[in-house]
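# Give me a 3D structure for the following:
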Amino acid sequence: MCVILVKERGIELPTKGVLESCWKRNPDGAGFMFNNSNKVVIMKGFMTFEEFYLRLQTANEFYHLKEKGVVIHFRIATSGLKDKGNCHPYPISNDNLDLRKSFILTELGIAHNGIIRNYNGKDKVLNDTQLFIKNDLFELNSLDKEFYKNVIFQSMIERLIDGSRLVFLNQKGEIIKLGDWFQDGNYYFSNLNHVSKKFLNINKRPQIFDNDLKYFDEENE
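Below you'll find the predicted structure:
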């Protein structure tokens, strides 16, 4: 399962240790997005932690990311190619080239954690999230440029993504999270698979959602 890390405006970037923990459990590529000058900047396709961390630090020095909304995605590939182009985040687009660009400016960026059953394994190149953007979110965006803020559309999207997590970042730095998220300090995570079990509350076992089997089960170890 991938992991998404969300940092709101006014918060420092997470430590290198936190980022490296996320990478180790989700090593199939990384990317991040942030707002700047009324656009969302997407940088992705980092296939080693060193490359990812260097680019993030460079972006921080240049763009002062503390004042920006930032979304970071670490991928475990479940469908589509396992390459730079299929790393998250993505713009709202129905163009395959836009969805696979390693650098792009857009008005709305998206990152997803989970499996969208209707699109999983349906394409040899694109993954399920990219297909969902092309076939569903692009149409919603054509109807309403702020569809992601509409509670009716939010409810519909949550049903379509099968209980997984999705986050939008717009050009103002506003962050809209759909699905169940975990807060750890100043940051939000789509799941806690990067956290060592010794740091979990052993008096309350975490419930793990099995997206394929559609039920909750307790972790035994």
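# Every contact and neighbour count from this point should use C-alpha atoms.
Will do.
# After the lengthiest helix in the chain, which helix or strand is next?
Criterion DSSP state H: the longest helix present in the chain is helix 49-63. Read in the C-terminal direction, the helix or strand following helix 49-63 is strand 70-74, with elements assigned using DSSP states H and E.
# packing partners for the helix or strand just after that next one?
Remark: after strand 70-74, the chain's next helix or strand is strand 90-91, criterion DSSP H and E. Here strand 90-91 touches helix 96-100, strand 108-113, going by 3 or more Cα pairs under 8 Å, 6 or more residues apart in numbering; DSSP states H and E.
# Just give the nearest non-adjacent residue to Asp210, would you?
Phe216 (6.3 Å; Cα to Cα, 6 or more residues apart in numbering).
# and if you look at Asn170?
Closest residue in space to Asn170, ignoring its immediate chain neighbours: Leu108 at 4.6 Å, by Cα to Cα, 6+ apart.
# Could you report the neighbour count for that neighbour?
The number of residues packed around Leu108, counting by other Cα atoms under 10 Å, is 26.
# Can you tell me how far it is from Phe182?
For Leu108, the distance to Phe182 equals 23 Å [Cα to Cα, to the nearest Å].
# what does Leu56 give?
Relative to Phe182, Leu56 is positioned 23 Å away (Cα to Cα).
# and what of Asn141?
When Cα to Cα is the yardstick, Asn141 and Phe182 sit 27 Å from each other.
# Phe52 too?
Applying Cα to Cα, the value for Phe52 to Phe182 is 23 Å.
# Show me which of those two is the more surrounded one.
Just comparing Phe52 and Phe182: by other Cα under 10 Å the higher neighbour count belongs to Phe52, 21 against 12.
# Contacts only, for the more buried one.
With Cα atoms under 8 Å, 6 or more residues apart in numbering as the criterion, the residues that contact Phe52 are 30-31, 46.
# let's see 7 Å
Contacts of Phe52 were listed using Cα atoms under 7 Å, 6 or more residues apart in numbering, and they are 30, 46.
# Second chain to compare with the first, below:
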Amino acid sequence: MDAESDIERIAATIGDASRVRMLALLMEGRALTAKELALGAGIEPATASSHLKRLEEDGLLACASQGRHKYFRFATDEVARLVEGLMRVAPRRAAVASAGTPADPERHARFCYDHLAGALGTGLLDLALQKRWLRDDEAAAGQLELTPSGERAMARLGVDVEAAAARRRLFACRCLDWSERRDHLGGALGAALAHELLARRWIERRKHSRVVRITPDGQAGLRGLGLRLAEG
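Here you go, the predicted structure:
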């Protein structure tokens, strides 16, 4: 009964609209201040404080002080995966023509926690499926399998597939992209691929932002893979 009670507590914590908006903001992959989280969630800073306290008490967020500011981030990778899973199974919102359209750089390429999203992220997944590097796992909805040709392709790119597979999270999965309304590659493989593209300097992450720019080397490299994207 204790385990069941704990599940109910976490469900109630995440189920609050303001708190879940805060968690979604942290999918950018960087720590945010209480003020930033309050503004992003559309609530007053004083109200945000009580929500952040609840999220900390339930082990969902961790806080670190630096100077006058306190920065909040996911307490563990498991929390990020929980939020990612909710985003994947949640029903889509109805499109609103007059508002909610992301800025072009953010739509073009950005991080979704630790993997790539936007047109770049969905394009990479489309490419991997077209080239049969990845295929849908028939036994698990939303999950993907890496094929032998995919393993060779990842090796050529320098992606450490074994290390990704050893992580305690889904290996490869579809993650619904909120701007493209299509799937991009999530899971440990998506994170490993993003890390390698950063290491190769094919992409650069904008300071204090999740927006990504494709470098000239990245343009050439992605064209070599068969991906066509305008530079962001």
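# Overlay them and tell me the TM-score.
Comparing the two superposed chains by TM-score structural alignment, normalised by the length of the first structure, the resulting TM-score equals 0.28, with 119 aligned residues with a Cα RMSD of 6.6 Å.
# one step back: could you pull out the buried residues of the longest helix of the first structure?
49, 52-53, 55-56, 60 (16 or more other Cα atoms under 10 Å).
# could you dump those to JSON lines with distance to Leu5 of the first structure?
Below are the buried residues of helix 49-63 of the first structure laid out as JSON lines (distance: Cα to Cα, whole Å):
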{"residue": "Phe49", "distance to Leu5 of the first structure": "15"}
{"residue": "Phe52", "distance to Leu5 of the first structure": "14"}
{"residue": "Tyr53", "distance to Leu5 of the first structure": "14"}
{"residue": "Arg55", "distance to Leu5 of the first structure": "16"}
{"residue": "Leu56", "distance to Leu5 of the first structure": "13"}
{"residue": "Asn60", "distance to Leu5 of the first structure": "16"}
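# Spatially, which two of those are the most separated?
Of all pairs drawn from those, the one with the longest distance (Cα to Cα) is Phe49 and Asn60, at 16.2 Å.
# how far away is the residue nearest to Asp210 of the first structure from Thr129 of the first structure?
Using Cα to Cα, Phe216 of the first structure is found at 23 Å from Thr129 of the first structure.
# okay, these two: which has more neighbours?
For Phe216 of the first structure versus Thr129, the count of surrounding residues by other Cα under 10 Å is larger for Thr129: 27 against 12.
# That one and Leu166 of the first structure, how far apart?
When distances are taken as Cα to Cα, Thr129 of the first structure and Leu166 of the first structure turn out to be 10 Å apart.
# Ok, His73 of the first structure next?
Look at His73 of the first structure and Leu166 of the first structure: by Cα to Cα, they are 11 Å apart.
# Between the two, which contacts overlap?
Taking Cα under 7 Å, 6+ apart as the contact criterion, the common neighbours of His73 of the first structure and Leu166 are Ala111.
# neighbour count winner among these two?
The residue with the greater number of neighbours, taking His73 of the first structure and Leu166 and applying other Cα under 10 Å, is His73; the counts read 27 against 22.
# looking at it, the more buried one is touching Arg25, isn't it?
No. Checked against Cα atoms under 7 Å, the pair His73 of the first structure and Arg25 is beyond contact range at 12.0 Å.
# could you pull out the helices for the second structure?
Per DSSP H, the second structure carries helices over the ranges 2-15, 17-25, 34-41, 45-57, 77-89, 104-108, 118-130, 148-157, 161-166, 187-199, 216-225.
# same question, the first structure
Assignment of helices within the first structure using DSSP H yields the ranges 16-25, 49-63, 96-100, 128-132, 138-143, 151-160.
# Could you save those as TSV and add columns showing distance to Asn36 of the first structure?
TSV is the format used below for those (distance: least, Cα to Cα, whole Å):
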stretch	distance to Asn36 of the first structure
helix 16-25	22
helix 49-63	8
helix 96-100	19
helix 128-132	24
helix 138-143	21
helix 151-160	25
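# what's the closest of those helices to Asn113 of the first structure?
Judging the helices of the first structure by Cα to Cα, what sits closest to Asn113 of the first structure is helix 128-132, at 8.8 Å.
# okay, now the closest residue to His73 of the first structure other than its chain neighbours: neighbour count?
Using Cα to Cα, 6+ apart and skipping the chain neighbours, the partner closest in space to His73 of the first structure is Ile4 (4.5 Å). Neighbouring residues of Ile4 of the first structure were enumerated by other Cα under 10 Å; the total is 27.
# quick one: contacts for Asn170 of the first structure?
When contacts are counted by Cα under 7 Å, 6+ apart, Asn170 of the first structure touches 35, 40, 107-109.
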